[in-house]
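Undergrad: Test case, fold it:
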Amino acid sequence: MTTKNLRVRILTGLTLPFLALSLAGCDAALAPEQAPAAVSSAPAPAAGAAGEAPASAGTALAQLETIAVKGRAPKTGYSRDMFGSAWPDMDRDGCDERNEILQRDLTGITYKDGRCVVAAGTLNDPYTGRTIDFVRGTKSSSAVQIDHVVALSDAWQKGAQQLSSDQRMSLATDPLNLMAADGPANGSKSDSDAASWLPPNKAFRCEYVARQTAVKAKYDLWMTQAEHDAVARILASCPDEPVAGNGAARTEAVAVEEAPAEAPAPAAEPAPAADGSAAYANCAAVRAAGAAPIHSGDPGYSKKLDRDGDGVGCV
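TA: Coordinates of the predicted model:
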C-alpha cells in the first residue's frame, strides 16, 4: 500500500465518526432555538380568551358585541329636517317632547301654564355633576338643553340614512336618546361620538356609553372602530353596567317594516287584577303580549309601568 492510499484510509476512518458527532452536536445546539418556532406556528388565542370571562347577558358590554363596526359614511345630505320637526308632541297629549324631557329630568318643577310648559326647576346635571337652577327665558333657557345622546349627525353617518323618515323621527324623539344636560357641555359635545367626547363627570361615563350603545342597537346603527374601542374601554371598568332602557330591542317601526307581510297575531289580553280591571304584572308581560309601548288609556296601563310619568310605559 502506498503512502498516499494509507493517508486516505486514515482520513476517511477519522472523518465519518467525527462528522456524526458534529452533526449530533449541532442538533443539540439547535434544539432550544427550534422550540419557539414550533410554538409560534400555532394559531394565536382569540382576544379575551385568556383569563377573561365573557360579557354577562343583559349588560351593556354584551350588547356592545352586537354592534357592527364600519367606517363613517359621508355627511352628504344631512340636515336636522331629515329627522322631522324639532320638538313634536309624539304621544298627542298636548305637551311637546322638550317639556316632557324637562319634566322627567328636573326636580322642584313649576309650570308656566299649569300642566306642560316648565317654567323653572332644578337639574342635577349628569354631564358635569353640577346642580343647575333652570329658569325659562330668552336668555336663561339655554342653561339647560336637551341633548341627543347619539347625535343626529353622527347617526346619519352611521346608518340612519337607510332608515325611513318615520324611523328617523322616532330616533330623534326617543326618550332613550334624549337627556336634559348642561348647555355649555352639550355645546362642547356637538356631534361627537365616544371616541372624541365623554362627559366631564367621570362617574356618569358608564351610563352614558351604555345609553349610546343601547340607542345604536335599537336603531341598527353602527360604530367606527375608534368609537367601539372607546366604549369598550369605559365599560371594561364597569362590566356589570346593564343595558340602558329597552335598548335591547329595535323600534316597533323598524320591526314592522322588516316583518313578513301578514296580519299580526292578536296581542294577549292583560290578566285581570283583583278588582276586576285589566293589569300587567310588569313591562316584561307587556312586551310578551306585544303591547309595548303602552300608553295612558290603553287596557292594562298603570303608573307602575310608566316610571317617568310621561304617559308612555315600557318604552
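
Undergrad: contacts and neighbour counts: CA atoms only from here.
TA: OK.

Undergrad: contact partners of the longest strand belonging to the chain?
TA: With secondary structure taken from DSSP state E, the chain has its longest strand at strand 118-124. Contact partners of strand 118-124, identified using C-alpha atoms under 8 Å, 6 or more residues apart in numbering, comprise 99, 102-103, 105-112, 130-136, 144, 180-181.

Undergrad: Give the PyMOL command for selecting the buried subset of those residues.
TA: To isolate the buried subset of those in PyMOL, counting by 16 or more other C-alpha atoms under 10 Å, use the following:
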select buried, resi 99+102+103+105+106+109+110+132+133+134+135+136+144+180+181
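
Undergrad: Now show me the structure for the sequence below, then we'll compare the two:
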Amino acid sequence: MTGPGDAWPDDAGTSPTRSPWAPLRRVGVAGPVMVAAIVLVISAAVGSAPGAHVPSTATRSATAAAVVTPSPGGPASTPGPEAPAPSALAAVALLPVKGRAPKSGYDRELYGQAWKDVDRNGCDTRNDILRRDLTDQLLKPGTNGCVVATGTLLDPYSGTAIAFVRGQGTSSLVQIDHVVALSDSWQKGAQQWDAATREAFANDPLNLLAVDGALNQQKGDGDTATWLPPNKGYRCAYVARQVAVKYAYGLWVTQAEQDAMVRVLSTCPSQPLPTTAPEVPAQSP
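TA: Below is the predicted model of the structure:
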C-alpha cells in the first residue's frame, strides 16, 4: 500500500513501436555542428540504414532502455564491442521532432495502478525506488524488508540532504518523480500505446528518481525546454536520462525541447546515455 503523500507526480507519451532510425533531423541552433559531427561518427559506427528498426514493444528498464544497433530488414541487437552506445548529445538527434499533441484524454489511471509491484518482488515500485535512492535507511518491521520507515535522500535536484520519515505530513517531502512526465509522454506518443506498455513506462526504474517533493511539484509535467533542476551540476545527467527514456520508448520531442537538450548537453558532450537504471536492492530476509 502507499502511504500519505505517495501520489503520482504529474507526468506522461508516444507509440510503443519504435520508429525506424529516420534520417537525422534538424538540430536546434545551439551546437548544431557538434551534434552533426558526433551523430555522423555514431551512425557510421553502428551501421545505421533506412530499413532498420528496433523491437516493437517498449519493455522494462534494462531491455527497453538498451541502446540498440539497427540491422537492415530485421530486429536490432544490443550493442557489442564494435557498436558503442552513443553519447547523450549524439542521441538527441535520433529523437523524432514533432509538435506537442493535445493533452485531451489524459488520465493517470491510463498508466495502471499507482506504484504497482510490476517486477513481482513483493514490494511496490515506490518503495523499490526509496530503497534504491535513500541512504541510512531503516525498514519498517513486518514488511519483509520492503517499506522504508526513515532514511536520507541526497536530492539530485537541489543538491541538499533531506530527511525522510514515513507518515502523514512527512512522506510527501520526498516524492518519486517520473523524469519524463506521464502527461508529457501522453502528448508525445503514449496515446497510441497499449495499457501494458503505459504501465511498464510508469513503473520503469530508468524513468524514476526519489527527489525533493517541492521541486517535483514545481516541475509538474515540464520537459527540458520548460524545467531544469536548480542544481546545475546535475543537469547533464538529468537531461541525458530524459533522452534515454524517450529514445527507449520511441517518444518524440518538440523543436524547443530538442534545442534545450542540445544546449545543456553541449556543455558536457561526453555525458553517456544511460542504458539501465541503478539496481534496486534485494529485500532483506
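
Undergrad: TM-score of the superposition?
TA: TM-score for the superposed chains, counting by TM-score structural alignment, normalised by the length of the second structure: 0.69, backed by 208 aligned residues with a C-alpha RMSD of 2.1 Å.

Undergrad: coming back round to it: so which of the contacts of strand 118-124 of the first structure are in strands?
TA: Filtering those for strands - DSSP E - leaves 107-111, 131-135, 144, 180-181.

Undergrad: I'd like to know which of those residues is nearest to residue 271 of the first structure.
TA: residue 107 (34.6 Å; C-alpha to C-alpha).

Undergrad: List the buried residues in the helix or strand harbouring residue 10 of the first structure.
TA: Assigned by DSSP states H and E, residue 10 of the first structure belongs to helix 3-40. By neighbour count, with 16+ other C-alpha under 10 Å as the criterion, helix 3-40 of the first structure contains no buried position.

Undergrad: most centrally placed residue in the first structure?
TA: residue 213 (0.5 Å; C-alpha atoms, centre = their mean).

Undergrad: who touches that one in this structure?
TA: Per C-alpha under 8 Å, 6+ apart, neighbours of residue 213 of the first structure: 60, 63, 64, 67, 247.

Undergrad: sec struct for it, please.
TA: Three-state assignment for residue 213 of the first structure (DSSP: H, G, I helix; E, B strand; the rest coil): helix.

Undergrad: Tell me the counterpart of it in the second structure.
TA: Under the alignment by TM-score structural alignment, residue 213 of the first structure pairs with residue 243 in the second structure.

Undergrad: ok, now residue 182 of the first structure?
TA: Aligned partner of residue 182 of the first structure by TM-score structural alignment: residue 212.

Undergrad: check contacts around the closest residue to that match other than its chain neighbours.
TA: Residue nearest to residue 212 of the second structure in three dimensions, not counting chain neighbours: residue 174, with 5.1 Å by C-alpha to C-alpha, 6 or more residues apart in numbering. When contacts are counted by C-alpha under 8 Å, 6+ apart, residue 174 of the second structure touches 153, 162, 164, 210, 211, 212, 213.

Undergrad: what do you get if the cut-off is 10 Å, keeping everything else the same?
TA: 5-6, 130, 134, 152-153, 155, 162-166, 209-216 (C-alpha atoms under 10 Å, 6 or more residues apart in numbering).

Undergrad: Give me the neighbour count for residue 175 of the first structure.
TA: 19 (other C-alpha atoms under 10 Å).

Undergrad: Next: residue 112 of the second structure.
TA: Residue 112 of the second structure has 18 neighbours, counted by other C-alpha under 10 Å.

Undergrad: That one corresponds to which position in the first structure?
TA: Residue 112 of the second structure maps onto residue 84 in the first structure, by TM-score structural alignment.

Undergrad: can you pull the contacts of its match?
TA: Residue 84 of the first structure touches 165, 166, 167, 168, 169, 170, 171, 172, 173, counting by C-alpha under 10 Å, 6+ apart.

Undergrad: re earlier: looking at the alignment, what corresponds to the residue nearest to residue 212 of the second structure in the first structure?
TA: Using TM-score structural alignment, residue 174 of the second structure pairs with residue 144 in the first structure.

Undergrad: quick one: its match from residue 130 of the first structure, how far?
TA: 12 Å (C-alpha to C-alpha, to the nearest Å).

Undergrad: Spit out the residues that contact the two alike.
TA: Joint contacts of residue 144 of the first structure and residue 130 (C-alpha under 10 Å, 6+ apart) are 123, 181, 182.

Undergrad: Thanks again, I'm all set now.
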